[in-house]
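K.L.:
Next come a sequence and a model predicted from it.
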Amino acid sequence: MPSAIRKRPAAGQEPRVHGGKKPRYAFGSISDYEKLEVLGEGTYGEVFKARDRCTGKKVAVKWVRGNGAGGHGPPDIRAITREAGCLGACRGHESIIEILDVVTDAETGDVSLFMELVADGRTLRESLWRPVSEEVTRVMMEQLLDAPAGVPYEECCVGTLIYTSPEQLEGNRYYGQAVNMWALGCIMAEMLAGGTLFVADTEEELLAEIYKLRDQISSTGKLDLEFLEELSEAGREVLTGLLAFNPDKRITAAEALEHRWFSKPKGAEHPGFVSLMS
């Protein structure tokens, strides 16, 4: 990979950005790092462990393919830049991974974010993966369904495979609220189960898993999964509505919020309630 579009500042020199302000992250060169091993892969790239050739420090690298490599279309570079900026702004916070460097490739459009490597190699998901109670799930789902004013669902695009709706997997390119309602159903199930609703590496595998769920509902007349044993009937109704295979029959955000499952005042069951949208 060619070097970055900007050079790393000389030792002891603070790099500058527009307006003379200190930057939130530095620009370096991919040649400054030695790739060690792949930690994970995704739609647009991979995460791997690397070593800084100058300091010997091991880092985690989030590499994003540019120019649509991989057949999924080009990544949202603005979103990646925004992510880097947000991480840089939070630098020093003990609970947030520190961003160390950003490398871009002018030829391919690839972007690499170099970040602090978690010592024991565990991800946040692996560390915190456990079921969430129905009460907490209800509070969180109420916030997610009640989107902030001025942020229409159509602008919040699904990007992770396991949250993709069946109609999208079957080739329907229309993107409306129903797509997001399916994703919220997957999220609700994930909170209750402490694990993802579907496990798949390809669109074909995911669609097969979704068909299994559809057939199970058709044969039993209800959503009958092991992790739902303790879920109230009202909660099961909301989840079933969100995971309706037919997008025309899928519950809308407004309909869900009117459901009896959300009859309690917002946040009433948790004195320490903090809004997810704040």
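P.N.:
Alright, I've got the coordinates. Everything quoted here is computed from the prediction, not taken from an experiment. Residues are numbered from 1 along each chain as shown.

K.L.:
When you work out contacts or count neighbours from here on, use the C-alpha atoms and nothing else.
P.N.:
Noted.

K.L.:
Count the neighbours of R214 for me.
P.N.:
Using other C-alpha atoms under 10 Å, R214 has 17 other residues around it.

K.L.:
residues of the host helix or strand of it that come out buried?
P.N.:
Using DSSP states H and E, R214 sits within helix 203-220. For helix 203-220, the neighbour count (16 or more other C-alpha atoms under 10 Å) marks E203, L206, L207, E209, I210, L213, R214, I217 as buried.

K.L.:
and that helix, what does it pack onto?
P.N.:
Counting contacts by 3 or more C-alpha pairs under 8 Å, 6 or more residues apart in numbering; DSSP states H and E, helix 203-220 is packed against helix 166-169.

K.L.:
what's the helix it packs on packed up against?
P.N.:
Packed next to helix 166-169, using 3+ C-alpha pairs under 8 Å, 6+ apart, are helix 203-220.

K.L.:
Quick one: name whatever helix or strand follows the helix it packs on.
P.N.:
According to DSSP H and E, the helix or strand after helix 203-220 is helix 233-242.

K.L.:
got the angle between that next one and helix 203-220?
P.N.:
Here helix 233-242 runs at an angle of 130 degrees relative to helix 203-220 (axes from the mean of the first three to the mean of the last three C-alpha atoms, to 10 degrees).

K.L.:
Second structure for comparison follows:
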Amino acid sequence: MRIGLLGTGPWADTAHAPALRRHDGLDFVGVWGRRPEAAEELAARHGTRAYADLDALLDDVEAVSIALSPDAQAEPAVRAARAGRHLLLDKPLAVTAEHARAVAEAVRETGVASVVFFTSRFQPEIEAWIAEQAGREDWFTARAEWLGAVFTGDSPYARSPWRREKGALWDVGPHALSVLLPVLGDVRRVTAAAPGPGDTVHVVLEHDRGASSVLTLSLTAPTAAAGAVVELRGGAGVTSLPESAGDAVSALLRAGDALLDAARTGRPHPCDAAFGLRVTEILAAAQGLLDAPAGRPVA
């Protein structure tokens, strides 16, 4: 499958481009970016061609891999879908439910395949753990702590404008939800959301299978406190998210497999644009509570 890359930032350079270059089933045709000089530099590093015009790239490919910031992903994703191009998207799908819905509707109306890259969902150990836990229906409660130290040290994402503006809720919140939703079911109510130190956010969810969950999300945790923990408690006891030995490129290779399979079979992947929309809707509901005036009743 001929595929192009949209985006030229650190995530495009260190994850998407290496995966597209290495994948046996993908032909990495070229890269487009909002800054042509950055596209030229990335293309040179990864042995492909830079495109100055997005439509020219779309004319030459069957699919696109999008590594743009979430506030910039929706418009080119809709444009690519309308052109009949399959979509390998990044999380979150957008930072508003309206924009995420536009992508999901374009995918549904055109019938193109879509896969949203939630890293954990494409790591074999975690994928197997999720499948095992999803087969049980007596989960009582869960906690997910996704704590990063992005804005300390020399992280290439420390300068990310959208991460500084939107914070942990929108950056690591999608990871937590991507693990919890297939196990506990959809969220029927976001019952509370409260800020903590830095960009830390605490969110309480009520799931439609009866369980509740609490998310603690941060990009400003102390380095020694950073890490991800998901713990489920129910009739079967207590179980925790396993560690994964894989890196982002390995996970993206598996996401590429998923896109090829969805395009070939016509069967939607569990992490398709519709799932990405649902995650965005839940995050938007939590954001609404965080933005509500003090003393307003919690919906």
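P.N.:
Cool, got the structure. None of these values were measured; they are calculated from a predicted model.

K.L.:
Superposing both, give me the TM-score.
P.N.:
After superposition, the two chains reach a TM-score of 0.29 (TM-score structural alignment, normalised by the length of structure 1), with 139 aligned residues with a C-alpha RMSD of 6.3 Å.

K.L.:
sorry, back to before: wait, which of the buried residues of helix 203-220 of structure 1 is closest to E167 of structure 1?
P.N.:
Nearest to E167 of structure 1, judged by C-alpha to C-alpha, of these is L207 at 9.5 Å.

K.L.:
which element is A50 of structure 2 on?
P.N.:
Going by DSSP H and E, A50 of structure 2 is in strand 49-51.

K.L.:
Can you spell out which helices and strands pack onto that strand?
P.N.:
Counting by 3+ C-alpha pairs under 8 Å, 6+ apart, the packing neighbours recorded for strand 49-51 of structure 2 are strand 27-32, helix 36-45.

K.L.:
wait, which of those is closest to A128 of structure 2?
P.N.:
strand 27-32 (29.0 Å).

K.L.:
I figured E142 of structure 1 hits L257, correct?
P.N.:
Yes - here E142 of structure 1 reaches L257: they are 6.8 Å apart, a contact under C-alpha atoms under 8 Å.

K.L.:
where exactly do the helices run in the stretch 151-299 of structure 2?
P.N.:
Applying DSSP state H, counting those that start in this stretch to the stretch 151-299 of structure 2 gives helices spanning 161-166, 168-171, 173-184, 248-265, 273-291.

K.L.:
got the ones you listed as TSV, with distance to L6 of structure 2 columns?
P.N.:
Shown next, in TSV, are those (distance: least, C-alpha to C-alpha, whole Å):
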stretch	distance to L6 of structure 2
helix 161-166	17
helix 168-171	19
helix 173-184	21
helix 248-265	15
helix 273-291	17
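
K.L.:
Deepest-packed of the ones you listed, please.
P.N.:
Greatest average neighbour count among the helices of the stretch 151-299 of structure 2 goes to helix 168-171 (a mean of 24), per mean count of other C-alpha atoms under 10 Å.

K.L.:
now for it, which elements pack on it?
P.N.:
Counting by 3+ C-alpha pairs under 8 Å, 6+ apart, helix 168-171 of structure 2 packs on strand 212-218, helix 273-291.

K.L.:
Please report how far T239 of structure 2 lies from W129 of structure 2.
P.N.:
Counting by C-alpha to C-alpha, to the nearest Å, the gap from T239 of structure 2 to W129 of structure 2 is 9 Å.

K.L.:
likewise A102 of structure 2?
P.N.:
32 Å.

K.L.:
before we move on, what about A100 of structure 2?
P.N.:
A100 of structure 2 is 28 Å from W129 of structure 2, by C-alpha to C-alpha.

K.L.:
now A284 of structure 2
P.N.:
28 Å.

K.L.:
For V29 of structure 2, find the nearest of the helices and strands packed on helix 168-171 of structure 2.
P.N.:
helix 273-291 (23.5 Å).

K.L.:
Between helix 173-184 and that closest one, find me the angle.
P.N.:
Using the same axes, to 10 degrees: helix 273-291 of structure 2 against helix 173-184 is 110 degrees.

K.L.:
Next secondary structure after the helix or strand hosting A84 of structure 1?
P.N.:
Under the criterion of DSSP H and E, A84 of structure 1 resides in helix 77-89. Using DSSP H and E, the helix or strand that directly follows helix 77-89 of structure 1 along the chain is strand 99-104.

K.L.:
Show me what the following helix or strand past that next one packs onto, helices and strands only.
P.N.:
Later in the chain than strand 99-104 of structure 1, the nearest helix or strand by DSSP H and E is strand 111-116. Helices and strands touching strand 111-116 of structure 1, by 3+ C-alpha pairs under 8 Å, 6+ apart, are strand 58-64, strand 99-104.
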